[in-house]
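> Next come a sequence and a model predicted from it.
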Amino acid sequence: MRAPEGPLDTRTLRGQALLLFFSYTHCPDVCPSHLRNGALAFGHLTPAEQARVRLILVTVDPGRDTPARMKDYAAFVSPALTGLTGTPAEIAAVAKSYDAAYLRQEPRADGSYDVGHTERIYVVAPDGRLAAVLGRGATEAQILAAARKVL
């Protein structure tokens, strides 16, 4: 996977809890509020807790979501959010490891398209194990509680 600053392997983040999202920057549906709730929950963590938690967005649309676009989008959502992109094979492998699904829809007449995808937040404990999966509509309070539970 690639962050705007260069390659990033989430295994190098062991010791930190991850709030992991699969989405894309053109998502017109739940994702903006889902990501916002994650960012707001992160903001309620103490500085010591924040140092131990990473917000990660993995795109499911690598054709449009370049590292530069991911950087801009992540900065818009939260300075704490890291946006990752990669090759279709890299993204498929990461998504498969979390049982996350996505499917690019047929383009509309104007060439635009959507990507249907799993709407979950994956809470990964500092030891790398999947600790919780929060579904669509997870509130700021639920995300905060899940993050604190793994710290």
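Looks like it came in fine.
> use CA for all of it now, contacts and neighbours both
Fine.
> Residues contacting the longest helix seen in the chain, please?
For the chain, the helix with the greatest residue count under DSSP state H is helix 31-44. The list of residues contacting helix 31-44 from outside it, by Cα atoms under 8 Å, 6 or more residues apart in numbering, reads 19, 21, 23, 50, 53, 55, 77-78, 80-81, 119, 136-141, 143-144.
> this is the comparison structure:
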Amino acid sequence: MRCQKRFFAAASAALAVTLLSGCGSSEPSFHAKDISGLMPELSYSLTNSKGEPASASDYEGQVRAMFFGFTNCPDVCPTTMAELNKAVKAMPDDKQDDMTVLFVSVDPERDTPEKLAQYTNFFGDRIVGMTGPEASLRDLAKRYRTTFGYGEPNEEGNYDVSHSGAIYVFDEQGKARLLMRSDLTPEQMAADFEALMTEAG
């Protein structure tokens, strides 16, 4: 009798585990870190590469990937932009129009709208450049729990800018959903972007 009780207890526990894993199987599995509910929705008031006001409503209804950088960045920024462009190109043609990459320059002193346009156009037509006053950029960086800083200028007046290498991904409703790092492949990024689009559909 005692053995039967133990058997039924073990069987019940196994059934509970099976049911619980079955309940979670319908949820999307992302390669990037899921930050749903951990950060505020997408919101900014900046200037785009055409010199026009830019806000989150400009690309409403699209999945958006936001990256903080600067055009004089020697390594992280060009590599990240190239990888993001590959990720967009890896998606089906009908999905690419529902994806926009936001390149936010934290170097407004040097990154004019014209320079931003040249930079982003080089990497892909789904990449949009924008910047703004340092105070606005500081507020935006703080909103997403990151920061940036400026190094001392050299004799030519050139200086480095320190910034995060993270990519923030927002769904079609503008909710913060994913945090991507540089260890993801373009194919993994593309799969996550598509998963968000499928989820909304």
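Perfect, thanks for sending it. Computed from a prediction, not measured in an experiment: that's the story for all the values here.
> Tell me how they score on TM after superposing.
Overlay of the two chains. TM-score (TM-score structural alignment, normalised by the length of structure 1): 0.93; 151 aligned residues with a Cα RMSD of 1.3 Å.
> What mean distance separates the longest helix of structure 1 from the matching residues in structure 2?
In the superposition with structure 2, the average deviation recorded for helix 31-44 of structure 1 is 0.8 Å (mean Cα distance after the TM-score superposition for structure 1).
> Which residue in structure 1 aligns with residue 134 of structure 2?
Matched to structure 1 by TM-score structural alignment, residue 134 of structure 2 sits across from residue 88.
> Next up, the contacts around that match.
Contacts of residue 88 of structure 1 by Cα under 8 Å, 6+ apart are residue 62.
> Give me the next element, helix or strand, following the longest helix of structure 1.
helix 47-50 (DSSP states H and E).
> okay, and that next one goes to which residues in structure 2?
Going by TM-score structural alignment, helix 47-50 of structure 1 lines up with residues 93-96 of structure 2.
> which residue lines up with residue 100 of structure 1 in structure 2?
Using TM-score structural alignment, residue 100 of structure 1 lines up with residue 146 in structure 2.
> For that match, which non-adjacent residue is spatially closest?
residue 164 (6.7 Å; Cα to Cα, 6 or more residues apart in numbering).
> Would you agree the one you found is in contact with residue 148?
Yes. With contacts counted by Cα atoms under 8 Å, residue 164 of structure 2 reaches residue 148, the gap being 7.1 Å.
> returning to that earlier point: mind giving me the ChimeraX select for the contacts of helix 31-44 of structure 1, buried ones only?
The buried residues among the contacts of helix 31-44 of structure 1 can be selected in ChimeraX (16 or more other Cα atoms under 10 Å) with this line:
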select :19,21,23,50,53,55,77,78,80,81,119,138,139,140,143,144
